[in-house]
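[1] Give me coordinates for this.
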Amino acid sequence: MSGWTPPPLPSRWTRAAAPRFVGRRGELDCLEDLWTAVRGGARQVAFLGGEPGAGKSRLLAEFCALLHDRGATVLLGTCVAEFGPPYQPFVEPVEALLSATGPGGPRDALARLVGRSEDTAEPDTRRELYDAAVDAIRTLTRTGPVVLALEDLHWCGVAGLQLLAHLVDRTAESPLMVLGTHRTTAPERSAALTATIANLYRLDGVRRLDLAGLSTEDIAEYLAHEATLPEHRARVAAALLRDRTGGNPFLLRELLRESAGTVPGPGASAPLSVQDMVAGRLERLSAPERQTLELAAVVGEECDLATLLAVSAWGEDTTLAALDTAVAHGLLESAGPAFRFPHSLARQAVLDLVPATRRAREHLRVAAVLEASGVASDRRTQRLAHHYAQGAALGAADRAVRYLTEAAQAASRSLAHEDAARWFEQAAALAEDPPHGHRLLLSAASAHLLGGDFARARALYAEVANAGGVRDRLEAAIGFEAASWRPGLPGQRAVELLTEALRGVPHDPADPLYVRGLAGLGRALAFLGATDQAGELGRRSVELARALEDDVLLAAVLEASLWNGLHPADAPAKLARATELSELAQRIGDPSPLGPAGFWRAAIAYQQGEPEVLAAAYWDVLRMARATGEAYFEYVAGCIRYGRQFLAGDFAGADGTCEQLLELGATFGTDDTEGSTAVQRFMVRRETGALEAVRALVSGEESPEGHWAPGLLALYTELRLDRPAHHVLRWLVDGGLERYEDAQWPCVLAFTVEAAVHLDDADALRTLRPRVAEYSGTNLRAGQFVAVFGSADRYLGMVDSALGRGTAVPLLEAALEMDTRMGAVVHRAQSLAALADHLRRGGDPGRRARALAEEAGQLARDLGLRRVLRALRPAAVPVPVPAAAPSRPAGLTAREAEVLRLLGEGLLNREISARLVISENTVANHVRSILAKTGAGNRTQAAMYAATHGLLEGSDGLQ
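    All right, here's what the predicted structure looks like:
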C-alpha cells in the first residue's frame, strides 16, 4: 500500500479540553503486553466491557492515541443504535482502505461491503466480501502494526459480528490489534455479541477486560486536577464520591460539572444528565416494574426482599418479576436476599424522578412496616429515623424526632460522632418545641466537637448562645470555647460569649455549670494572652470544684486550667495539675481527661528532659483517643509521635507521620492543620538538605507582614539568602517579636537566634539572649510538638560564642548532657558541631575539637544530617562528606528516585509503603509520576529504566 496515507485520529480523541485521564493502570499494562505480542507478529484481541459511563471509550482513545504516536496505523469503526448500515462497525475502516486498493475483484468486493459499488449483481457468497476485507487488512499489516478500534459492539448486527469472527480467525499471524468496546448491562447488552466473544475465546490472543469503577486513589487524582483540590483534601472527598458514583467516570464527571467543580455533599440531587439517562431506562419499564424500582429506591441503597414484598402494592409474583427486570437492565444488583443499586447516584436519580408527596407517602409506608416488625436494633432505629424524617411533612415529625434522637444516641455510644452529629441536627430541625430543639443542637455541637468539625460545632453553639434559655446559653458558650481552643483560635469571641452568658446566671459557687463557665473563660483569656487574669480564674474555678467535692467537675476545670501559662516557670504547677487529672480519669472511670493530661505531661517531660515520662504520656493520649474516638487527640498523639521520631533521627517515619497528620487535619472542617504540618515538614527537610527544591519558588522579596515572618526568616537562613534574612530579622527584633508570644514562641526564638548567629548580628543576639535564657536548662518545644529544637542551652551557647562570652563551653556541654539523656541523636549531633565550632572560633582546633567534629560527622552521615555536615567547617576540621547523590534523570525527585529503586527490586506498593513509612496512596502517586516522567508504560519498564540509569544498588548503568 505504497503512497497510502492512514486516516488521522478523530478530533474527539485529541481535544485539549478532555477531562484528565486517571487510573486504568492494570488495564493499560495488559494492553501494553498485548501490543508487545502484536509487534512480535501475533494478532491480539481485547474486548473492553463495562456499564455505560465506565470509561471504555476513553481508555480506547488514550491507548490508541499512544500507539498512533508510536507510529502504528489506527483504523476506527463505530456502531450506532438505530438504522446503522450493514457491517457496522467495519464501514469506516473499509472506506479508509478503499483508496489503497486497486481496481478489480478485491476493490469491488470492499465497495459492496460498504455500499459503494455501482455493480448491482450479488456476490457469489458472503465469504467473498469477508475475505476481501481480511485480505485488505492483512496487506496493510505488512507495512507495520495495525490497530483496529471498534466502538459500541453491543449495537453491531449479526453480519458485522460474523465479519469480526472471520477477521479474528484469519489473522492469527498478522501484527494486528483488535480493540472493541461494548456494554455489559441490559438493555444494551447483546446476546449475539456475548456468544461471539465466547466463541472467539477458543483462539489464542483473545482477552476480555471488564472495567470496574475507578479507585479512591484514581478519583483523588482526578479531583486534585479537575477541582483543583489540595492532595490531602482530594483524598477525603474521593472516598465520598467513590460511594456515590461507584467509581463510574461519567457519573463522577457529571457530578462535578453540575456542582461547578465543587464536591457535592451526600444527599444532593443527581445531575440532570444522570437523571435523563435513568429516565430513559425507566421509560422502557412497565408500570409495575418502574414502581417496584422506585419503591426499592425509597427503601434504601440496599433493600431486603421481605420489606419490599411487604410494602409493594403489587402481588408477589409481579414484584419478583419486576426485580428480575431491574437486575437485567443494570438498575439493581442482586445481593443474596437483598437488592442494591450499583451506586448511590443511580438510586438518587430514581428518587429525584418520583414526585415529592408520593415519595414521602412511600417512606411512611416503609416506616410502618419496619415499626410493626418489633425487632429492636440500632439498625432498625436508624432506618425508622430516616423514613419518618423523609415523611415528616405528612405529620410524622414527632416520630422522626424520637427515632433520630435514639439513632444519634446509639451512634454516640459507638463513637460514630459524625453520624450522631448529623442525626441530632436533623432532629433539632424537626423539633416543634424551641427549648427541645436547642438541647438537640447542643448535643449535635458536642458530637461535632468530638468528631473534629470544630467550625460546625462553633456555629451550632453560637446559634444556641444567641437564642436559647439562660442556662442553655451558658452551656453553649462553654462549648464554643472548647471548639475554639482545640484548633488554637484566639479566644476573643469565646470571651465575649462566656462573659455575656455568665452575666445572665446567678454567680452561685455551688453551681457546677457556673464553675465550668469560669474555667472556660480563664482558658479563653489565656489564648488572648491575658495571663494574670486567666491564671486567677483558673485557680478560682479549681478551688470551687474542690469545695464541691465533684470529681467530674474538678476534672473539667483542671483540664481548662492547664492552658494558663506558657513559660518554664509555669511547668511545676502545670505538671501537678496534669498528674492529678490523670489520676482523676482513673477514679471516675472516664478516659477523656487522659488526653489533655497526657499531652501536658508529654510536653513538660520533653521540656525537662524525661524521655520515659514522655513515652508513657504519649501512650496515655493515644489510648484516650482510641477509647473516645475523639479525632483531635488522635491528632495530638500523632504530633507527639512525630516529635519522638524527629529526636531519634527517623526522618522517614516523621515524614510519614506528617502525611497522616495532614490527612487527619483535613477532616477538621475549615480548621485544617496545613500550617502546623508545613512547619513539621520544614524541620525534617532542612535537616536532610531537601530545601533546595523550593529555592526557585523563593524570590527574597516576600513581605514579613504577608507571611509567618519567623518561618520566612528560617527559610531565608537555610537557603543562605542573607540580604532578605537580615531584613526580616531586623523587622522582628525591632518591634515584631511581641506579636508572636504564644504557644509557638520557642520556635520563634530558635529561628531568630539561628538567623542572628548566621548573620553575626551582635545587636540582635544581645536582644534575644535574655529571652532565650528564660528557658535555660530545658528543651525548646513549639506548640503541640510542631517543632522540637533540643536544649535551649545550645542556643544560649551559640549566642555566647558569637558574642565572645566565656560561658559558651559550659552551656554547650550542658546541652550535650541533655541531648544524651533524651536519646536525641539529631540534637546531640547539632550540639557537638556547635561546641566544635566554638572551640575553632576560640582558636583551639586541637584534639578535642577534632574528636567532637568527627563524632558529629559520623552521626550526621549515619542519619543523613546534611545541615550538620554543612555546619562542620572543613577548613578547620576535616570531615568526610558523603559522595554526591547519583544523578536523577528525567527530572525525578529524590523520593521518586527512591521509589523507582524499590520498584526495580520488585516491591509492590504496600511493601514500598512499609519500607518508606508513607501511605500506599502516596506510593501510587509517586509511581504515576515516575511513569509519566520516564515514559515507561508499566512497572516492568520502569524497573528496566532504573537498571539502565544506574538507580539500582549494584547497577553500573548503561549510559
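[2] contacts, neighbours, all on C-alpha from now
    Will do.
[3] so V636 touches W600, yeah?
    No: using Cα atoms under 8 Å as the test, V636 is too far from W600 to be in contact (10.7 Å).
[4] Compare those two (neighbour count), which wins?
    Taking neighbours as other Cα atoms under 10 Å, V636 and W600 compare with W600 leading, 26 against 23.
[5] In terms of helices and strands, where is the more buried one?
    In this assignment (DSSP states H and E), W600 forms part of helix 594-608.
[6] From the contact counts, what lies against the helix or strand just after that helix?
    Sequence order places helix 611-628 as the next helix or strand after helix 594-608, per DSSP H and E. The contact analysis (3 or more Cα pairs under 8 Å, 6 or more residues apart in numbering; DSSP states H and E) places helix 611-628 against helix 594-608, helix 631-647.
[7] For the shortest one, buried residues please.
    For helix 594-608, burial by neighbour count (16 or more other Cα atoms under 10 Å) applies to 594-608.
[8] So which residue is dead centre in the chain?
    Closest residue to the average C-alpha location of the chain: R235 at 2.6 Å, with Cα atoms, centre = their mean.
[9] Next one: that one from A652, what distance?
    Taking Cα to Cα, to the nearest Å as the measure, R235 and A652 are separated by 21 Å.
[10] now Q492
    Going from Q492 to A652 by Cα to Cα gives 39 Å.
[11] this one next, for a side-by-side:
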Amino acid sequence: MARTETLTLLFTDLVSSTELADRLGHDAYEALRGAHFEVLRSAVATHRGAEVKSTGDGLMVCFTSVGDAVGCAVTMQQAVEKQTRQVRRPTGPIQSHLSHASVGAGVAACPPLRMRIGISVGEVTRESNDIYGLSAVEAARLCAAAQGGQILAAEVVRVLSRGLGHMFTGVGELILKGLNAPVAACEVGWEPLADETAIPMPPVLLAGRQFAFAGRQPELDALAELWRQAQDGARPVALIGGEPGIGKTRLAAETATTAHAAGATVLYGRCDDELGVPFQPFVEALRYFVENSVSDSREGDAPAEPLLARGTPQQEPRPPEATRLRERLGRYPGELVRLLPELADLIPALPPPLQSDAETERYRMFDAVAAWLAAASSERPLVLILDDLHWAAKPTLLLLRHILRFQPSTPGPQPGSAGGSPARFFILATYRDTELDRTHPLSETLADLRKDSTVQRVALRGLDLAGVEAFIVGAAGHELDNRGHALVRAVHGETEGNPFFVGEVLRHLAESGAPVQRDGRWVSDQSVGQFGIPEGVKEVIGRRLSRLSAAANQVLSMAAVIGRDFDLGVLASLLSLPLGEGRGEGNDGALVDAIDEAVRARLVNETGVVDAYRFAHALVHETLYAEVSASKRVRLHRRIADAIKVRRPDDVTALAHHYQQAAVGGDIDKAVEYSTRAGDQARTRLAYDQAVVYYRRALELFAEGEAPAEPLGEQPARREARPPKNADSSPPDHDEQCCELLIRLGEAQRDAGDACFRQTLLDAARLAQRLGDTDRLARAAVANTRGWYSGGGGVDGDRVAVLNAALGAVEAGDTPLRAHLLATLVSELQFAPDRNRLRSLADEALAMARRLGDPRTLAGVLNAYINAIHAPDTLAERLAAGAERVALAEQLGDLRERYSAHFHLMSASREAGDIAGSDRQLAILAELNDELGLPVRRWSLKQDQATRALLDGRAADAERLIAEGFEIGQASGQPDALLIYSAQVSDLRRMQGRLDELEPLIEHALTDYPGVSGVRATVAALYCELDRDEDARRLLDSDAANGFAELVYGPGWIAAMIDYARVCAHLGARDAAVVLYERLAPWHSQLGIHGVVNGSVALYLGLLSRTLERYDDAEAHFAEAHAMHERIGAPYWLAVTRVERAKMLLRRDGPGDRDRARTMLDQALATAREYGFGGVERQAEKIDC
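    The predicted structure follows:
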C-alpha cells in the first residue's frame, strides 16, 4: 500500500565504471566494486539511512533527517577517496575482497575511484520497496550532473541544514534532464581524511578469512547502531558471548572492518588462558597504537615494525613526532610507562609515574588508560576489541569497568586530545559464556555492567539452516542444487550451526576429495551419507591433523604445550635444534617446513612477527594439548621454562606458568620463586588482583612441597591465605619465607580491595611473633589498615592486639616505624571508650614524629592525630593542625597527602562556620580528586559535595550526589557506605518532608550499627518526625539515665546532642533538656555539620531554652542562629529557625510577639515554597497565629 512522507533522497554513482571494468577485468572489478559498496553501506548505517535499492553502480538511499543525508554524503566521498589511496596497498575491507580475486597487476594499474552524489528533499511516495516523487527525480538528476568527487544538492537542502556545520557553495540554477523548471542547487564541501594518522587494521583481525561471513545480519545491525552511537560520543560497549567457535571474534572483526573503512582507528588485544598477564589486552592495544603512531618507519598503510625492533638511535621518533605521540596518549602519558616501559625511550622527558600509595597509583594508571582512549578517539572514532575476556585476569576486568565509568573532569575538550572533539570509542569484548559460573571473576563484572545503559550483551548461537546455507554458498561460490541443500541439512544437524565446526567439516570434505569442480560448480557423485561427516569437532580436527606429516604433528604437539602463541626459538630448544638464519636446509629447515605445512593447512597462523605463530583456533590448541600425556606435559613444561629462562629471563609470568605446571614433578623451588617474582611484577604494574593469584599459588606450592624455596630477593616497592598446616615443624627458613609471602599477599589483597587482607596479615603477624621476627611483625601490623579506622562504631581487637605486640617488640627509641605503629593504633582506637588513652597515644605519636623531623612521618601521624582529637573543644587545634598538614603535604608533593590535608582543613572550617574558607578547600579537593582517581576519595568528595548542596537547599543536586556517593562507596567496599548514605538521605527527606519513606531504613539502623555513637539519638529524632513519640521517648530515656555519658565524645558527639535536643523539644522533656543545654552551651558558635547538616548549635540551644521556658535566652540563641544561617546562605536552616522562633514568640506572647511570629512564618513559607522544603511548609501552615 502506497504512503506519502517527507524524506531526503541521496543517489550515488561510480564514474567511468565501464572503463574500470575493462581495465581491471571482470573478477578484479567485481571485487573492487564489492569493497566500494561495503564502505558506502557502512556510511549509510552510520548516518541512520535506509538503502532503497542498488542502481547498478550506485545506491539510492533515504533519510528522515537532512543533516544525516549530508553527513552521509561527506562520509561516502571521504571513504571512497581513501579507498583510492588504499587500492595499491590493500588493507581492511579491500583486502578481504581482493584476496579472493586474481587481480594481479590490474590493481596496480587501477585509475582513481571517483563517485558523484546528488541530494534532494521533499514529499515522496513509498510503494513496493521503491520511492517515487519529484525530489527523487531531482536527486537522481543532480547526481548525474555532478562531477566525480562532487556532491550536488538542491538549495532547499542547504536551507534545512543551516547550523549543522556543513559547507555549501551555491552553483546557481541547473537545467536537469526530465524536469520542466531549473533547480536551484549548491555544492556540499568536503575534505579528504588525513592519512598521516591512519592506523592500519591489526593483522590478526584480517587473518583466517577463508570463508565468507554469513548469517549474522541482525547482530551486525545491532553493532552498527552501537557504532553510530559511539560516533555521537556515547562510548558504548558490546559484550559478545557464546561457545567456542561460534564466531565471536569474527563478528567483532567484521564490525571493526566496517568502522575502519569509514575512518576509524581499530585496536585489538587478547587474553591468554595460560599466562593471565595483567592488563594484557590493553597492553597489546597500546603497543600497536604506539608502534603505528610513530610513522617514520611506516610505508603507507603497512603495519609498523615492533617497538623492540626499533631500538637503534636512527630509528627513534623525531622530536615533533614524539610530541605528536605524547599528545595522542592523553592526560597522563607518563603513567602508561607502567604498562609499556618502551614509551620512556620513545618519548623524551616523559613525566614519571605518580609515586603514592598503591591504590592511588593504580587508579591513576586506570585514569591514564581511559584518558588515552579518550584522546585517541577525539581525532577519529576508535574501536577497541578485547578478545577472550573469559581468560582475563581480574585487574583487566577492573580496568575495563573503570574505563566505562571514566568521566572527564570538566565538560568540553578531552585532556590531551587533538582538536578538542569528544571521546568517541566503541569497545567490543568477546567471551565464552560456557566458561563462566557464578564464582568466575567475569560473572561479577558482567552483573555489574548490566546496570550500565551503555553496555549491550550480544549472545551468539549456532547459525540456522539459512545461515549455514549462506556459509556454504559463500564457500562454493554458486547457488546449491538439491544435493547441496541436503548437504546443508546434514552439516547443520552435525554442527548445530557452529561456524567453526561448519568450516572444519567443509575443509574435511574438500581435503577428502569427495566434491569436485565441474564447469565452475562443486559437485559430487556421492550421497550425503557417503561424505562421512565426522562426529564432533575433535574428530574433525583429528582427521585434519592426520593429513599432516609425522614431523608436523610432533612439532605441533610440542608447540601446544608452549601455549596458543609460540615462537620457533623455544620450539627449537625443545627439539634440540639450532635456529640460525639459514632456512630450508637440515634440521633447522625441517622445523620451519613443518610449521609452514601447518600454516598451509590453516591450523596455525603467522602473527606478523618473525618466528612467532598462533594456533588458528583455541579448539585446535586444546585438542592437541589434551593428546599429550600428563607425564610428558610435566617434563615439557620444565624444558619450556628452562628455554624461556635463557631466551627471555624477564618474562616472569611465562616462567611462573610453566614452572607451576612442572611443579607436580617435584620441582617446587622454581615454581615458588617465579610465582613470587610474577606477583612482585604484577604489583609493580598495579595489577594487585593478579598479584594475589601469584602469591597465593606460591603459598600453596610451599604447603605442597614443604621445602624452602630460593631467596625471595628485594622487597617490592609496596606490598585468604594461611601458613602451612605444619608450620610448627617447618624449617626456620621455610617459615620466614612463608611469613614474607603472607605479608606480600596481604598487602596485595588490601590494595586490590579484597577484605581477606585482614586475616592474611593477622596470620603473617602471628607467624612473625612465633619466629621472633620483629621487622615482619611490624610490617604486618602497619599494613593491616585502610588508612583510618577499620569500621564505623567498633574496635578491631585482633588488629589492636597485633599493634600492641609490635610496639612491644620494636626498639623503644624514636623511629619512623614506631611512630607509624602508634599512629595506626590511634586510628584503630577511634571508637574506643577511653578517650584519655586515645589522646595520650596521639600526643605520643605526634611528639615522636616532631622529634624525628621527617616530613612524611609527621604528615602521616598528623592524619591519625587530627582524627583522634576530633571533638568540639579541639576545633581551634584542628584548624591549626590542618593548616600545618596542608603545608607539609605541599612540601612533599604527594597527592594523597594533599587530599587528606585539605579534607581535614575543609571539615574544620565548616564546623567553624567559615563556609567561604571551606568552599576554597572543597574546590581544591575536586581538583585533586581528578588527579587521584581514588575510589575512597571520590566517595568522600561526593559526600562533601552533597553536604554543601544540602546546606544550599539544592535538593535535586543533593539527591544525585548522595546516590553517586553511595554507589562509589559500595563498589569500593567501604564498610560505612550505607551508614553515611542513610544519614545524608535522612537529612534530604527531612528537608523535603518525606521522612516517612525511610521508615524501614530507620528500623534497621539500631540493629545494623549498634556500636556507632549517636545512632540512637538520630533514630529518636526521626521517630519524632514520624509521630512515634513513645519510641523516641524510650531511646531518650535510655541515654539520659546516665547523663548521656555513653555517647562517645568524638566526631559524632555534637550531632548526637543536637538530635536529642530535637527530641527534648518535641516531647517537652525538661530534665534531659537541662543536661543537654549545659553540654551544648560552650559550642554555640559552631555549625553542627559532620557528614550531615544540622545547622547552627545556637538553634538547638534555642529549642532547649524554649522547652525550659527561658524565653529571653531562647530569643538570643535564635537570633544568633538566624544571623549565622543568613551569613552562610543556608535557606533551609534559616526557614527552620524562623518557624521555631515563631513558636517561641507565640508561647511567650509578649507585646508584638504575634506580629513578629506572623512575619517570620510568612518568610519561612515563602522560602519553603521556593525551594520545595515540604516539612517546613507543613509545620508553618499548622501554626495558628
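[12] And the TM-score between these chains?
    Superposed pair, TM-score by TM-score structural alignment, normalised by the length of structure 1: 0.55. Supporting alignment: 620 aligned residues with a Cα RMSD of 5.1 Å.
[13] Need the helices and strands packed on helix 611-628 of structure 1 in CSV (columns: distance to V826 of structure 1).
    Formatted as CSV, those follow (distance: least, Cα to Cα, whole Å):
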stretch, distance to V826 of structure 1
helix 594-608, 15
helix 631-647, 6
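[14] can you tell me which of the ones you listed comes nearest to T216 of structure 1?
    Nearest of these to T216 of structure 1, taken as Cα to Cα: helix 631-647 at 21.9 Å.
[15] And the closest one against structure 2, how far off on average?
    The superposed helix 631-647 of structure 1 is, by mean Cα distance after the TM-score superposition for structure 1, a mean 2.3 Å from where its aligned residues fall in structure 2.
[16] which outside residues touch the very next helix or strand once past that helix?
    Using DSSP H and E, the next helix or strand after helix 631-647 of structure 1 towards the C-terminus is helix 651-665. Here helix 651-665 of structure 1 makes contact (Cα atoms under 8 Å, 6 or more residues apart in numbering) with 232-233, 235-236, 631, 635, 638-639, 641-643, 645-646, 671-674, 677, 680-681, 684, 916-919.
[17] Just give me the neighbour total for S561 of structure 1.
    S561 of structure 1 has 27 nearby residues by other Cα under 10 Å.
[18] quick one: which helix or strand includes L34 of structure 1?
    helix 25-39.
[19] which residues in structure 2 does the next helix or strand after that helix match up with?
    The C-terminal neighbour of helix 25-39 of structure 1 among helices and strands, as given by DSSP H and E, is strand 44-50. Alignment note (TM-score structural alignment): strand 44-50 of structure 1 is unmatched in structure 2.
[20] one step back: which of the buried residues of helix 594-608 of structure 1 lies closest to V772 of structure 1?
    Distances from V772 of structure 1 to those, taken by Cα to Cα, are shortest for Q607, at 13.7 Å.
[21] any idea how far that closest one is from Q645 of structure 1?
    Q607 of structure 1 is 16 Å from Q645 of structure 1, by Cα to Cα.
[22] give me the stretch of structure 1 that whichever strand or helix holds A368 of structure 2 matches.
    Assessed by DSSP H and E, A368 of structure 2 sits inside helix 358-379. Counting by TM-score structural alignment, helix 358-379 of structure 2 falls onto no part of structure 1.
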